[in-house]
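Asks: Sequence first, then the predicted structure, then my questions.
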Amino acid sequence: MIFRSKVDRIFVITIGMAILILAASCFFPYFLEDEVPLLAGVILTSTFLLCTGFIVWISIDIRYKLNDDHLFIKAGPIRRRIPYNEITRVSPNRDIFTGFRILSSSDGLEVSYKSAIMGGVKISPENKELFVTELKKRCPNIKS
């Protein structure tokens, strides 16, 4: 079963601001110089497009998949497999600024597991109740 990440307005504004700052820093030389060399223009434009593409890829491709034996979390190239036997707790969490997080909303969950470096991973499935219900079916010993 696949769950998409919930997206809130603050996340969209933050990503938009990051892209605007990136654009301003990449294209600033165009405003300083009368004529920018072709190679410099190609490098600046390529840098902007690659960085923006990476930010957008990570931002819109967030998924949480409940497989037979593990929870699979994916955000662009970032992937995490968490075996169900390692999951100890799932709890509501509104703190999006600390820890390992793959989410796009402040209304999320923290999945704690044994081998986690920072205690767990913060996620934000669109339907939290259904996600927790399905997770408990696959891992009945977790605390919530």
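Replies: That came through, no problem.
Asks: okay, CA-based contacts and neighbour counts for the rest of this
Replies: Fine.
Asks: Which stretches in this structure count as helices?
Replies: 9-32, 38-60, 128-138 (DSSP state H).
Asks: Can you tell me which residue is spatially central in the protein?
Replies: residue 102 (3.5 Å; C-alpha atoms, centre = their mean).
Asks: ok, how many other residues are close to the closest residue to that residue other than its chain neighbours?
Replies: Computed as C-alpha to C-alpha, 6 or more residues apart in numbering, the closest residue to residue 102 that is not its neighbour in sequence is residue 123, at 5.4 Å. Residues contacting residue 123 under the criterion other C-alpha atoms under 10 Å number 28.
Asks: and the comparison structure, right after this:
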Amino acid sequence: MRFYSEKSPILSLILWGTATAALITGIIDINEEGLGPIVIGVLLALFIGWLWLTTYYEITDNILLVSAGPIRKRIDIYTIRSLNKTRNPVSSPALSFDRIEIVFNMYDSVIISPKDKEAFAAELKKINPDIKVNLKN
């Protein structure tokens, strides 16, 4: 089962605003700086688009796959200890600030932002009922 990342307006503005600014700067500076700035702007926009389209969390058998552009993290669901609501702004495979921290193994964690957090947690608990879930404020 695949869960796509929630996409918050603020983070959308930050990401796409950065890409747009880089492209505009590249276009404005094309005569002075050559093609370098526009190439960088296009590459940045393509990278952000890649992240935008490929950020999801997939549950297959006992594996949770966290995907975001070049990031691919496989987590054994039986090692997940807890799901906790967080607004931690640290860089993560999440396109929203309304996030879940997944604590697994002894000290590992990853922060994600599935659209339907309750359904996501329920699917994980079907596989590992020992997961502690704290998605309330």
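Replies: Arrived safely, thanks for sending. Keep in mind that what you see is a predicted model, and the values were worked out from it rather than measured.
Asks: Can you pull the TM-score for these?
Replies: For these two chains in superposition, a TM-score of 0.85 is obtained (TM-score structural alignment, normalised by the length of the second structure); 133 aligned residues with a C-alpha RMSD of 2.0 Å.
Asks: returning to that earlier point: in the second structure, what sits opposite the residue nearest to residue 102 of the first structure in the alignment?
Replies: In the second structure, residue 123 of the first structure lines up with residue 112, judged by TM-score structural alignment.
Asks: same thing with residue 47 of the first structure?
Replies: By TM-score structural alignment, residue 47 of the first structure lines up with residue 40.
Asks: so can I have JSON lines of the helices of the first structure showing mean neighbour count and distance to residue 69 of the first structure?
Replies: Below are the helices of the first structure laid out as JSON lines (neighbours: other C-alpha atoms under 10 Å; distance: least, C-alpha to C-alpha, whole Å):
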{"stretch": "helix 9-32", "mean neighbour count": "14", "distance to residue 69 of the first structure": "31"}
{"stretch": "helix 38-60", "mean neighbour count": "14", "distance to residue 69 of the first structure": "25"}
{"stretch": "helix 128-138", "mean neighbour count": "15", "distance to residue 69 of the first structure": "8"}
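Asks: what's the closest of those helices to residue 119 of the first structure?
Replies: helix 128-138 (18.1 Å; C-alpha to C-alpha).
Asks: what residues does that closest one touch?
Replies: Outside helix 128-138 of the first structure, the residues within contact range by C-alpha atoms under 8 Å, 6 or more residues apart in numbering are 3, 66, 68, 69, 84, 90, 108, 109, 125, 142.
Asks: Residue 107 of the second structure versus the match of residue 47 of the first structure, what's the distance?
Replies: 37 Å (C-alpha to C-alpha, to the nearest Å).
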